[in-house]
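Asker: build me a structure from this.
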Amino acid sequence: MDVNDKRVLRLCRKLNIKSTIKYANNGCTRQSANPQYIAKNILNREFIAGTPNKKWLTDVTEFHYYAGIEKHKISMSAILDLYDRRIVSYVIRDHNNNALVFDTFDAALEASPNAHLIFHSDRGFQYTNRVFRAKLEATGMTQSMSKVAKCIDNGPMEGLWGIIKREWYYGKRFTSREAIVEMIENYIEYYNKQRLQRNLGVFAPIEKNTNYIYKQHKNCQWNSPLAKKLNILSIVYLTGNGSSMPGSNIVNSHKSVIADSVPYFLMGRISVIS
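Answerer: Here you go, the predicted structure:
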């Protein structure tokens, strides 16, 4: 169904529905004081990818909660796929350190073990670390970094943080760590599976990804082993849980076959909360 923007505006006014406020950006992450490695901006603001697992963006952000009058913070690291704008993996921790970023990368690699792509970030200390550079080289990925103080070089990733915070975070007071972690988990579930995006053809990220999978395999015989695997995966997607399904052992036994195009996190949330 096509709906004109002006009609949406008129109905919102009639129902007194107000949009969330876009807050001013507080600035970009500055370059690490002693970077061990700096990569060129290979991505060069080309934020379109023709297939999944070709271009990933990553970044770290903070959320705050209160315990009485004391203000606390947690850090969240995430990886975004530029093809379908899905959150491939994320990690939530109390501290912004190397382990936060390294574990996020490991979770994404578990989701897509055969991904050989451009991996783009800012120049934060975790990404300029030699250990992280070695992890990328070991998987055949090409590292790309934003220029100094150029947030727009990582625009879609910065935009994701803004979307999460405007829609479910700003204007609310979270009074426990558990409450804010639950909010983040629920939002990512909603964002990946339900939140429609105009630039994806009015699909949610997982819908966009699933459409790609079926287009790739639309000519296969539907009684073939591959088709049966795809059928199982569609059930996994609809139920959100593959571990308790009859036949989930079939999916698990063929991860390597479908890893290139099927997001493994559909079979269970890829996140680390600690």
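
Asker: hey, let's count contacts and neighbours off CA atoms from now on
Answerer: Noted.

Asker: tell me how far stretch 14-28 lies from the chain's centre.
Answerer: 22 Å (Cα atoms, centre = their mean, to the nearest Å).

Asker: contact partners for E62?
Answerer: Listed by Cα atoms under 8 Å, 6 or more residues apart in numbering, the contact set of E62 reads 73-76.

Asker: okay, the residues you listed in a markdown table with secondary structure, distance to T239 and neighbour count next?
Answerer: Putting these into a markdown table (DSSP: H, G, I helix; E, B strand; the rest coil; distance: Cα to Cα, whole Å; neighbours: other Cα atoms under 10 Å) gives the following:
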| residue | secondary structure | distance to T239 | neighbour count |
| --- | --- | --- | --- |
| K73 | strand | 33 | 15 |
| I74 | strand | 30 | 17 |
| S75 | strand | 30 | 17 |
| M76 | strand | 26 | 25 |
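
Asker: which stretches of the stretch 1-150 of the chain form strands?
Answerer: 55-67, 70-81, 87-93, 118-121, 142-145 (DSSP state E, counting those that start in this stretch).

Asker: how far away is T210 from D122?
Answerer: Per Cα to Cα, to the nearest Å, T210 is found 30 Å from D122.

Asker: these two: which has the busier surroundings?
Answerer: D122 (30 against 20; other Cα atoms under 10 Å).

Asker: to compare against the first, here's another:
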Amino acid sequence: MRFAAIADWADSGDFDVAMMCSWLGVSRAGYYKWRNTRPSTRAVLDAHLSEIIAAVHAAGRGDPGVRRVWAELRARGYRVAKKRVWKLMKAAGLRGRHPKAWKKTTLAAARPVGAPDLIGRDFTAGAPNQKWCGDITYVKTWTGWAYVATVIDLYSRRIIGHAVADHMRTDLVTDALTMALTRRPAPGVIFHSDRGSQYTSTAFAAFCAANNIRRSLGRTGICYDNAVAESVFATYKKELIHTRPWPNIAALRTATVEWIEAYYNTTRRHSYLGYLTPREIELGYTHINHIAA
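Answerer: Okay, here's the model as predicted:
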């Protein structure tokens, strides 16, 4: 620190080096040796990586952790170990944010329903538009509760339909499905959900029949039976909802659309997808190293 102070003063021409070394009790030889010592190649690279890491962390939603920052570096062509990223993030005081624990958010149907579980916790698909899933969550705004419904393609984890409203009626989920069907006509697609009353209603059954959608229902109150939809909402809450207050539903709707379309589907790297984005999966990429190639 003394050498650095001397260098600053010397560069400004305010004081003589010999005089400053005498004042601070250090030798001139030691100062000039420090001044002429070049940083190592690794130190230079660490400084460069630290700048990139800080930019990636700042650009990421919800304070991305080591794995997601590492994946973005790989996609940009930096071949660096996760441990090194962890050390550089720790030195810079950067850390990821973890989602809150899952809790049940939908109301179970009051009557038994006949739709089977066509997924059986197999949340994979060989191609787009074979299996979709969805769910509802709620968000508190200053003007009251808002409710968000999603439709997710299990092939790429892309959110292909969504709706935000001030109610939990069945048309909340049918609006989200209508968006998905408009974007991706998919006769015979499986749509999987929990047994919330919206998904077991007569109106929803009629909507699915009219649009050739095969209904699939998980068990009541078992988060693992609709794990993908629950995971998406955990990310949504962590990276958007819990980062700010929400004055009204209009502000929430605008931010939700932007988060889904401009970030989650196109930019955010998903651990399940090998840290590719849903868009990259649908473009045919199979490994993160292909992005930088």
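
Asker: what's the counterpart of N186 of the first structure in the second structure?
Answerer: In the second structure, N186 of the first structure lines up with E258, judged by TM-score structural alignment.

Asker: quick check: which element contains that match?
Answerer: helix 249-259 (DSSP states H and E).

Asker: give the equivalent position in the second structure for D84 of the first structure.
Answerer: By TM-score structural alignment, D84 of the first structure lines up with S156.

Asker: and the strands of the stretch 1-150 of the first structure: which comes nearest T104 of the first structure?
Answerer: strand 87-93 (5.5 Å; Cα to Cα).

Asker: so C133 of the second structure sits right up against V189, yeah?
Answerer: No - taking contacts as Cα atoms under 8 Å, C133 of the second structure lies outside contact range of V189: 10.2 Å.

Asker: now for F207 of the second structure, how many residues are close by?
Answerer: 17.

Asker: actually V236 of the first structure, not the one I typed
Answerer: Neighbours of V236 of the first structure using other Cα under 10 Å come to 20.

Asker: could you pull up the contacting residues of whichever residue in the second structure pairs up with P52 of the first structure?
Answerer: Residue correspondence to the second structure (TM-score structural alignment): P52 of the first structure is matched to P128. By Cα under 8 Å, 6+ apart, the contact set of P128 of the second structure is 153-156, 282.

Asker: likewise for A5 of the second structure?
Answerer: A5 of the second structure neighbours (Cα under 8 Å, 6+ apart): none.

Asker: corresponding residue for A5 of the second structure in the first structure?
Answerer: That one, A5 of the second structure, aligns with nothing by TM-score structural alignment.

Asker: related to what we said a few turns ago, any chance of the strands of the stretch 1-150 of the first structure in TSV, with distance to N249 of the first structure too?
Answerer: Formatted as TSV, the strands of the stretch 1-150 of the first structure follow (distance: least, Cα to Cα, whole Å):
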stretch	distance to N249 of the first structure
strand 55-67	29
strand 70-81	27
strand 87-93	23
strand 118-121	32
strand 142-145	34
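
Asker: so which of those strands is nearest Y170 of the first structure?
Answerer: Proximity to Y170 of the first structure (Cα to Cα) singles out strand 55-67 among the strands of the stretch 1-150 of the first structure, at 9.9 Å.

Asker: okay, now the residue nearest to V113 of the second structure when sequence neighbours are not counted: neighbour count?
Answerer: What sits nearest to V113 of the second structure in space, not counting adjacent residues and going by Cα to Cα, 6 or more residues apart in numbering, is T200, at 6.6 Å. By other Cα under 10 Å, the residues close to T200 of the second structure number 23.
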